[in-house]
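> Dropping a prediction and its sequence here:
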Amino acid sequence: MSAPQVISLGCRLNISESEQIRAMLAQERDLVVVNSCAVTSEAVRQTRQAIRRARRDNPAARLLVTGCATEVEREQLAAMPEVDGFVANTAKLDPRAWNVPAAVPAPQDRTRAFIAVQNGCDHACTFCIIPQGRGPSRSLTIAQVLAEVERHLEYGASEVVLTGVDVTSWGHDLPGNPPLGELVQAVLDTFPNLTRLRMSSLDGIEIDPLLFELFAGEQRLMPHLHLSLQHGHDLVLKRMKRRHLRHHAVDLVERLVALRPDLAVGADLIAGFPTETDDHHAANLSIVRDLRIVHGHIFPYSPRPGTPAARMPQVERETVKRRAAQLRAVATQTRDEWLASLVDKPHSVLAERDGTGYTPHFARVALPHGTTPGEILTVTPQRYENGLLQ
């Protein structure tokens, strides 16, 4: 190999950071970087698997590991003979940590720009180890975010996505504690030519009044709300130490959809959390329908050593798998019904590099051969097949 290879596991923020690492290390040779994840025991297993595979495929390369697993599973990873070294998760975007020049690299993705406006987390959800891997919540200032947006737009990005570990906590550590809506408004006001601004996963209980108004009425803010929901039953939410209850999510979505009927709702849901009963699971299934969740991210619970949930009474693994499959089935049916309803209607679609593109509410559309990546075009799909509007 010659050019560096960056292998990314885990969340969207990790993927965004991997792109920055790839650009920063563009002049390096014979280097493999594994940007690890530690959100679950399964994620750590996949990290170790990725490290072993990378070494088999690149026996002569220098192999470095960064990401959350380097903070919470350092001893386990250090014992792997395939690993040559580590870069601290908090330093992985610092050129000095990689011993490369500090020049700002050109963005690699000129279609959609992921901008991490916040990192870390101050909360203590009982299933989550991420605060140990990424540290406390830290926010970019509005000026820093605007500079990043401007840089990506200069390189031709057609859509900007504001992302982070706990995006709705943005601003809590800044002077005056500005709400996230203030940042979103500043981006829209500063860049009137930015036609598509999208938010990554949000904690619904922390959506401030200004951000609510923007979701309800600002056409340049995409009608795509992804909630860090986790469960549909209040008792399980309390045992997770979430800060919302079921009715908070239902009320939020009902109010927004009443003002913006085309809003597409996504959510993270965990199946088989410790102590989950059949009734709890039924509430999880029903909230998919109640909120009309069309972008469902379903996770079977797996115990993460070092978290309070790992010490709670566990649900049998076969039951966890079965409940996850049932949740996926309901989410898939809800999504299929929604996508079928979009047929024979015109949609503004942002073209990707793989011959598909995405509508404002993140429905995936097949595009004509030869469409230029980054182009925004109007498409009227004639059918829905195999997960694609066509």
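Structure's in. What do you need?

> switch to C-alpha atoms for all contacts and neighbour counts from now on
OK.

> Show me where the stretch 201-350 of the chain has its helices.
Secondary structure of the stretch 201-350 of the chain by DSSP state H, counting those that start in this stretch: the helices cover 209-217, 234-240, 246-259, 278-290, 317-341.

> Just the buried residues of the third one, please?
Buried residues in helix 246-259, counting neighbours by 16 or more other Cα atoms under 10 Å, are found at Arg246, Ala249, Val253, Leu256, Val257.

> ok, second structure coming up, stack it against the first:
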Amino acid sequence: MSQVDAGQIRPSDGKGKVAIITLGCGRNDVDSDNVGGLLTADGYDMVTEPDDADLLVVNTCTFIAPAREESVDVVLGATDTTKPVVVVGCMAERYGQELADAVPEAAAVVGFDRYRELPQIVGSALGVRDPNGDAVASDEAPASRRGLPLFGTGPSGPDAPPTASFPLRTVPKGPWAYLKIAGGCDRVCTFCSIPSFRGRFGSRTVTELEAEVRWLVEQGVRELVCVSENTTSYHKDLPGGRRGQADLIEMFDRVEGLEMVRLMYLQPAEITPLLLESMAASDTVVPYYDLSLQHASAPVLDRMARSGSPERFLRLIEGIRQRDPGAVFRSSFITGFPGETDEDVDTLASFVDAAGLDWSGVFTYSAEDGTPAATMPDQVPHDEARARAEEITQIIEAVALEKAEAFVGRRLEVLVEDHEAETAIGRSYREAPETDGEIRVEGLGTPVGRLAPVVVTSTDGVDLLARPA
């Protein structure tokens, strides 16, 4: 994607109003921000409500079958309007031609390598004309944009200026934002299709990230949620290797005005002592550990082409708690993986109960085209996989309630995100945005985007209730 210094994003030329509908994970949110920044720089107005837009961009997800079904439903719903629809995202990349054939009403289906052409594609769909009076063509990007990477890097190295460029993105609308530190994945998990359409793992330089972080903070962001396909691979492909993870954390610590940073998608097999020590020592990276576990049974993990066991995972979690006594944990699990037995489910249930994870999610296995697991023997019937997920969910919910109650009486710093009458709504280091619970503080008048000390008084399910400290 084209890169300029943040200050070079110019006001709209009034070419048209565009709304982006984003499905899927935080990585897609960042992609939508980048697309919005590119369109804004080209003179389009970005609007929040689809009803206010002249054109809709649907950023799709294809991670598992339900995500694909949702993406198709949203695309079909969008094409039922009178507005042109441009389809982008993972489903457009992976099933581009099939999607274009299935939804001919869409103005365009655009894969990742054509994102730099989106201003022309959108212009063509809206009938926008260039200064010579000709309709903007969508089949070829202008020479000024041709060949530019989707997510390239700015100047790097010890002499690089702190104002290095970074991919365009829209101005954040609240006190937190996603930060995409890398893209792609080199792992070969047998259930996952992401490497087939997201490509090889590639890290962004600390210099480029620092430029983006400082710009985000200037826009009022106080919390960053770092996302990638595998955060523990960060910097392995750059000079210095994974030691660059400590440099990344040190960078966050020196950005004035940045209050909280979360590192999401930590792969247990790649976690290093240096990363754990750096996180525990940081004043900015919070003790929130998002561990990508997927299961606890060693035979199931082996068939997933992953590694681990209840004993190994419990040692990892206990080691983190010893380094970082305030640590909270999130993970997700898959039930119904091919060959999973009742004994495997019992192993997972015992682990979930013993691990005491603060937040967890459960997904039923979905056979993905082109993955080794899709053709494995002993496929588990969907109804059985769903029943196993419900069994694990019951344990997860009980543990989550217990972990929430343990915070009663504790003092926390809350980032205020909203107000409802006399109640402030926010989150502490314990709650990641969009996935976890919230904290409601009656009688707190702290403005949105500011931190406030509170004391937890009670719980409402997994949410915390508090009073000003």
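The structure has been received and is ready for your questions. Worth saying up front: this structure is predicted, and the values here are computed from it rather than measured.

> just to revisit the earlier point, between the helices of the stretch 201-350 of structure 1, which one is nearest to Pro308 of structure 1?
helix 234-240 (9.0 Å; Cα to Cα).

> now the closest one: which residue numbers in structure 2?
Here helix 234-240 of structure 1 aligns to structure 2 at residues 298-304, judged by TM-score structural alignment.

> hang on, the earlier thing: between the buried residues of helix 246-259 of structure 1, which is closest to Glu276 of structure 1?
Nearest member of those to Glu276 of structure 1, counting by Cα to Cα, is Arg246, at 15.4 Å.

> Quick check: that closest one touching Leu235?
No. The pair Arg246 of structure 1 / Leu235 is not scored as a contact, 9.7 Å apart, by Cα atoms under 8 Å.

> follow-up on the earlier one: closest one to Arg96 of structure 1 among the helices of the stretch 201-350 of structure 1?
The nearest among these, by Cα to Cα, is helix 209-217 at 36.6 Å.

> Which strands or helices does the closest one pack on?
Judged by 3 or more Cα pairs under 8 Å, 6 or more residues apart in numbering; DSSP states H and E, the packing partners of helix 209-217 of structure 1 are helix 180-190, helix 246-259.

> can I get those in JSON lines with distance to Ala61 of structure 1?
Conversion of these to JSON lines gives the following (distance: least, Cα to Cα, whole Å):
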{"stretch": "helix 180-190", "distance to Ala61 of structure 1": "41"}
{"stretch": "helix 246-259", "distance to Ala61 of structure 1": "48"}
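
> what's the closest of the ones you listed to Leu162 of structure 1?
Taking these one by one with Cα to Cα, helix 180-190 is closest: 8.7 Å.

> could you say what helices and strands the closest one packs with?
Against helix 180-190 of structure 1 (3+ Cα pairs under 8 Å, 6+ apart) you get helix 142-154, helix 209-217.

> Let me know the angle separating it from helix 142-154.
40 degrees (axes from the mean of the first three to the mean of the last three Cα atoms, to 10 degrees).

> Give me the mean deviation of helix 180-190 of structure 1 from structure 2.
Compared with structure 2 after the fit, helix 180-190 of structure 1 shows a mean deviation of 3.1 Å (mean Cα distance after the TM-score superposition for structure 1).

> Any idea how far that helix is from the middle of the chain?
A distance of 20 Å separates the centroid of the chain from that of helix 180-190 of structure 1, by Cα atoms, centre = their mean, to the nearest Å.

> C-terminal to it, what's the next element?
Next in sequence after helix 180-190 of structure 1, counting helices and strands by DSSP states H and E, comes strand 197-199.

> any idea what Arg151 of structure 1 aligns with in structure 2?
So Arg151 of structure 1 corresponds to Trp215, using TM-score structural alignment.

> What is the neighbour count of its match?
Trp215 of structure 2 is flanked by 18 other residues according to other Cα atoms under 10 Å.

> And it, how far from Trp176 of structure 2?
To Trp176 of structure 2, Trp215 of structure 2 is 13 Å away according to Cα to Cα, to the nearest Å.

> returning to that earlier point: reformat the helices and strands packed on helix 180-190 of structure 1 into CSV and put distance to Gln5 of structure 1 next to each item.
Output for these, formatted as CSV (distance: least, Cα to Cα, whole Å):
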stretch, distance to Gln5 of structure 1
helix 142-154, 23
helix 209-217, 38
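
> Asp268 of structure 1: which of those helices is closest?
Taking Cα to Cα, helix 209-217 is the member of those nearest to Asp268 of structure 1, at 19.4 Å.

> okay, that closest one sits on what stretch of structure 2?
For helix 209-217 of structure 1, the aligned range in structure 2 is residues 273-281, judged by TM-score structural alignment.

> which residues touch that stretch?
Residues outside stretch 273-281 of structure 2 that contact it (Cα atoms under 8 Å, 6 or more residues apart in numbering) are Arg243, Gln245, Ala246, Ile249, Val285, Val286, Pro287, Ile320, Arg323, Asp324.

> isn't there a strand covering Val30 of structure 2?
No. Assignment of Val30 of structure 2 by DSSP: H, G, I helix; E, B strand; the rest coil gives helix, placing it outside any strand.

> Let me see the contact set for it.
Contacts of Val30 of structure 2 (Cα under 8 Å, 6+ apart): Arg169, Tyr178, Leu179, Lys180.

> Map it across to structure 1 for me.
Looks like Val30 of structure 2 aligns to Ser16 there (TM-score structural alignment).

> quick one, strands of the stretch 351-469 of structure 2?
For the stretch 351-469 of structure 2, the strands defined by DSSP state E, counting those that start in this stretch occupy 359-364, 411-420, 423-427, 439-442, 451-460, 463-468.

> Understood, closing this out.
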